[in-house]
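# prediction below, plus the sequence it came from.
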Amino acid sequence: MPRRYAMPPTVDLPDRTWPARTIGAAPRWLSTDLRDGNQSLVTPMSPDRKLAMFHLLVEMGFTEIEVGFPVASQDDHDFLRMLIEEDLIPDDVRISVLVQARDELIRQTVESLAGARMATVHLYNATSPQFRRMVFGLSRSECKDLAVQGTRLFMKYADRTLADCDLGFQYSPEMFADTELDFSLEVCEAVMDVWQPGPGRPITLNFPTTVERNTPNVFADQIEWLDRNLSRREHVCLSVHPHNDRGTGVASAEMAVLAGAQRIEGCLFGNGERAGNVCLVTLALNLLTHGVDPGLDLTDLNRIRRTVEWCNEMPVHPRHPYGGDMVFTAFSGSHQDAIKKGFDVRARALAQGADPERLRWDIPYLPLDPHDVGRTYESVVRINSQSGKGGVAYVLSSRQGLELPRDLRIEFAGTVQAAADERGCEIEPEEVGRLFFDEYASPRFVTVPVAFRKPVPTTLHVQGDAFAVGASRADALGDLEDHLASWGMQVHEVHRIGVSAADSRRNDVVVYAELLIGQRRVWGMGADDDLDGAARAAVRAAITRALQLGAPRSDPMPWSCKRAG
């Protein structure tokens, strides 16, 4: 089977410079959602959906929007006329329309723009050997003449109809990525000879990977070769239109920018024919994560995605970069633990006065702060049978404001994993909280224990701003130790638990009591307005659990208990 396919040609460019460059500024963006995206839908957008998409693109900051192919359908023509006649196009937005290099189609397209303040006509014809030979039966010379004649016709009709319009011109050698480089250059130069770009009269030359067939580095070589060889380069906007047939549309676009491209055409969330156009959301947020302002407003990405899904009547995949439901979610225990620790480090820095707008985002597994695109931290960590102590701790910290000691995190993670295994599904954050409180904080039916054989070694882990461990013990701590001693508890250690950002919503003191009964460690949790009340509640909860779990046979329970009620 491999013998039926051939490696596409590469570019002889041994002194290429694009691999050593970085992207320091955003390119110009053109959204083709209303044209290329719309024509690929099973059910093309209705007028109200088209208008919703147009308004969304304007709100996001797009100033170049391809609104349709007015001679391809009456719907596209009517939508264009509605935008113009109802004055729905902002003054800073340039609309664009597509047309083939054919006389009657060019005339009708130009006429459809009557009354527009600022517009671009995008002329194209296919130039690849495959299309010249199989589809049109044209020689190279005849193919070039189509582009040249189309440009002349556009200029003729525009002079008659669009004298008051700030009119731009764009030409695409369709199937560029499959066209001989020298021929692409020859056709573009012939088009420019007619258009005569110069000061105040630019031209956009657009080079599409109409069907992506080669690796992104080859496309970058093609663009750098053109960047070097196009004449009148200062008056040319070098644009690219990558498709995603090989799954590398984003890489092709980024490498093309490194190679000299100044403008990118694509769709939100990669809609388009076959495997789609390049995703402008991904490209823009890739720039943001490198500290480059993309020039698009993506601060409410959920709303953007919902609008796109409604307009296209097609869902965005949950794993789609940045916009998918699950892209900020970790199930793996090791990932969750790293994320939890990263947030802890950030919380400490903020608590010490770091400016949140200047503090570098540096969280494992999260290249982008979800808050920057309007997402919350609620779904960053989700719990299933693959989750570990870090994920469980993160959920309790973010939802309940609880900072568990490490050994308790490990123990409770086992409880959560057992519940997830038993249910065979994800454990919701609220259920994690219920599991914890049911296991470690209730029911509290134990009152004062009696008949101790020996003191029970006890460690208290205290979480709360109202308590600090120092060289000299506070009176409250001494009173607490005396009180617990009357219960047969011997306090060996008191630890201060680190405080996370989530703790700011807890005004109480939380104590985790760790009792050593023989060889068994038993935990309980308590919360109260003061240290004494929280510690006693935690010890009661631990004793309750010890009774429920049963003492080891070699070390019978050293006390009897009275039950409340």
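Looks like it came in fine. What you are looking at is a predicted structure, and each value in this text was computed from that prediction instead of being measured.

# when you work out contacts or count neighbours from here on, use the C-alpha atoms and nothing else.
Fine.

# number of nearby residues for the closest residue to I203 other than its chain neighbours?
Take I203 and drop its neighbours on the chain: the residue closest to it by C-alpha to C-alpha, 6 or more residues apart in numbering is V236, 5.2 Å away. Neighbours of V236 under the rule other C-alpha atoms under 10 Å: 21.

# second structure follows, compare the two:
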Amino acid sequence: MDANKVQIFDTTLRDGEQVPGCKIDAKQKLVIAERLDLLGVDIIEAGFPVSSPGDFTSVNEIAKLVKNATVCGLTRAVEKDIEVAAKALKPAVRGRIHTGIGTSESHIKYKFKTTREEVIRRAKKAVSYAKNFVDDVEFYAEDAGRTENEFLAKVCEEAIKSGATVLNIPDTTGYCLPEEYSAKIKFLKENVKGIDSVILSCHCHNDLGLATANSIAGAIAGARQIECTINGIGERAGNTALEEVVMILKQHPYLNLQTDINTKLLYDTSLMVREKMGMPVQPNKAIVGANAFAHSSGIHQDGVIKNRETYEIMNPEDVGVTESAIVLTARSGRAALAYRAKKIGYELTKIQLDKAYQTFLQFADKQKEVIDDDIHVIMKQVSRISKIAIA
């Protein structure tokens, strides 16, 4: 594997599906899995096979369908979970079992009511057992974000000895600051024997709005897999958004980190997931929101019309958006009106534009947005009142 390649582990169909209100059936999961494979993700976490017969079937069918990506199934550190996941993944060209256990004091004391020693024993046993079924075993240290670094390093070292190929360091509760998460990855890189033989993975949640920042910080510190979802969907406030980390790495080439994602499919994939899962995206969502490449301020519009790069750091076509949107509101200027008018066939002189703009402002003050049909009406009014012909 290229040392600068960051693998994209998509968990839309597992962690993303856990969103309250998400509506998706097995057939829709297959459609999304096929698109994720086309998008270029490296690993598709297809589900949690032991959780229900339906999830087992979905993982099994996805394992049959996907030809390029590794297909992954989640388990607890329980032999039955691992056996069921292995059975579901059997048809996969490349299968991975993702097993693990909570490692924070909170999980050890309240969730498992056990000891650190027992957690290490169960972690080793789970990884070793999973290796009987697949070569590729990912170990997750749940709530690693709140786990004391020395103990986390000890657990990771034992997981490597037991055969883990990937170590997942989740900020399960979205608590870490980027500096803290980066330092945690760096600590593991420097203090775990055998760490260079495995891939470190970032799995960050967005409870404080830091999932993407933490994942990027982790990758800069040496992690080479990012676990994410389309549109950032996931439990509570969601997961790291795939489209965000991919475009951050693409737009900052000096980081010398890259993915194999076909970015021109990002917007269309986002729309597909919204539709299939019944999960809308807020208009101001980075990269794929309706307003991500829309401009309504006159100052911004004038700059973008003159040169797109004045207010856009990405070419919308790079993510599959046709073009930037110049939205006409009461905050828009003459340049924006002339631009939109030209788009629908009106070449305005300066005198015509000055007349049209005054009428435009009257429209804009009455409604939130002036659309193309309104522009036609404005041009007719100006032509009739001022006796200035507007072709």
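Happy to help now that I have it. Just so it is clear, the structure is predicted and the values come from calculations on it, not from any experiment.

# next up, the contacts around the residue nearest to I203 of the first structure.
Taking C-alpha atoms under 8 Å, 6 or more residues apart in numbering, we find V236 of the first structure in contact with P197, P202, I203, T204, L205.

# where's the last one, which helix or strand?
Okay, so that is L205 of the first structure. Using DSSP states H and E, L205 of the first structure sits in strand 203-209.

# hmm, back to that, just send the contacts of V236 of the first structure back as a markdown table, with distance to C188 of the first structure and neighbour count too.
Formatted as a markdown table, the contacts of V236 of the first structure follow (distance: C-alpha to C-alpha, whole Å; neighbours: other C-alpha atoms under 10 Å):
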| residue | distance to C188 of the first structure | neighbour count |
| --- | --- | --- |
| P197 | 12 | 19 |
| P202 | 13 | 20 |
| I203 | 10 | 24 |
| T204 | 10 | 22 |
| L205 | 7 | 22 |
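
# check the gap between the aligned residue in the second structure for the residue nearest to I203 of the first structure and D10 of the second structure for me.
Matched to the second structure by TM-score structural alignment, V236 of the first structure sits across from V198. As judged by C-alpha to C-alpha, to the nearest Å, V198 of the second structure and D10 of the second structure stand 19 Å apart.

# next one: Q367 of the second structure
41 Å.

# tell me which of those two has more neighbours.
D10 (28 against 11).

# what residues are up against that one?
Here D10 of the second structure is in contact with L36, V41, D42, I43, I44, E45, E227, C228, T229, I230, L242 (C-alpha under 8 Å, 6+ apart).

# so of these, which ones are in helices?
L36, L242 (DSSP state H).

# neighbour-wise, which of the contacts of D10 of the second structure leads?
Neighbour counts for these peak at C228, which has 31 neighbours (criterion: other C-alpha under 10 Å).

# next, F169 of the first structure: secondary structure please.
Three-state assignment for F169 of the first structure (DSSP: H, G, I helix; E, B strand; the rest coil): strand.

# now the residue in the second structure that it lines up against: how far from T70 of the second structure?
Correspondence of F169 of the first structure to the second structure, assessed by TM-score structural alignment: V137. Separation of V137 of the second structure from T70 of the second structure (C-alpha to C-alpha): 12 Å.

# these two: which is more packed in?
For V137 of the second structure versus T70, neighbours defined as other C-alpha under 10 Å are more numerous around V137 (27 against 21).

# for that one, what are its contacts?
By C-alpha under 8 Å, 6+ apart, the contact set of V137 of the second structure is R96, I97, H98, T99, V127, A130, K131, G163, A164, T165, V166.

# one more: G100 of the second structure?
Residues near G100 of the second structure by C-alpha under 8 Å, 6+ apart: T75, R76, A77, A123, A126, V127, F139, Y140, A141, E142.

# go on, T173 of the second structure?
D143, G145, C204, H205, N206, D207.

# rebuild those as JSON lines, extending it with distance to P49 of the second structure and neighbour count.
Below are the contacts of T173 of the second structure laid out as JSON lines (distance: C-alpha to C-alpha, whole Å; neighbours: other C-alpha under 10 Å):
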{"residue": "D143", "distance to P49 of the second structure": "22", "neighbour count": "23"}
{"residue": "G145", "distance to P49 of the second structure": "26", "neighbour count": "25"}
{"residue": "C204", "distance to P49 of the second structure": "22", "neighbour count": "31"}
{"residue": "H205", "distance to P49 of the second structure": "22", "neighbour count": "31"}
{"residue": "N206", "distance to P49 of the second structure": "25", "neighbour count": "25"}
{"residue": "D207", "distance to P49 of the second structure": "27", "neighbour count": "18"}
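
# thank you kindly, that will do.
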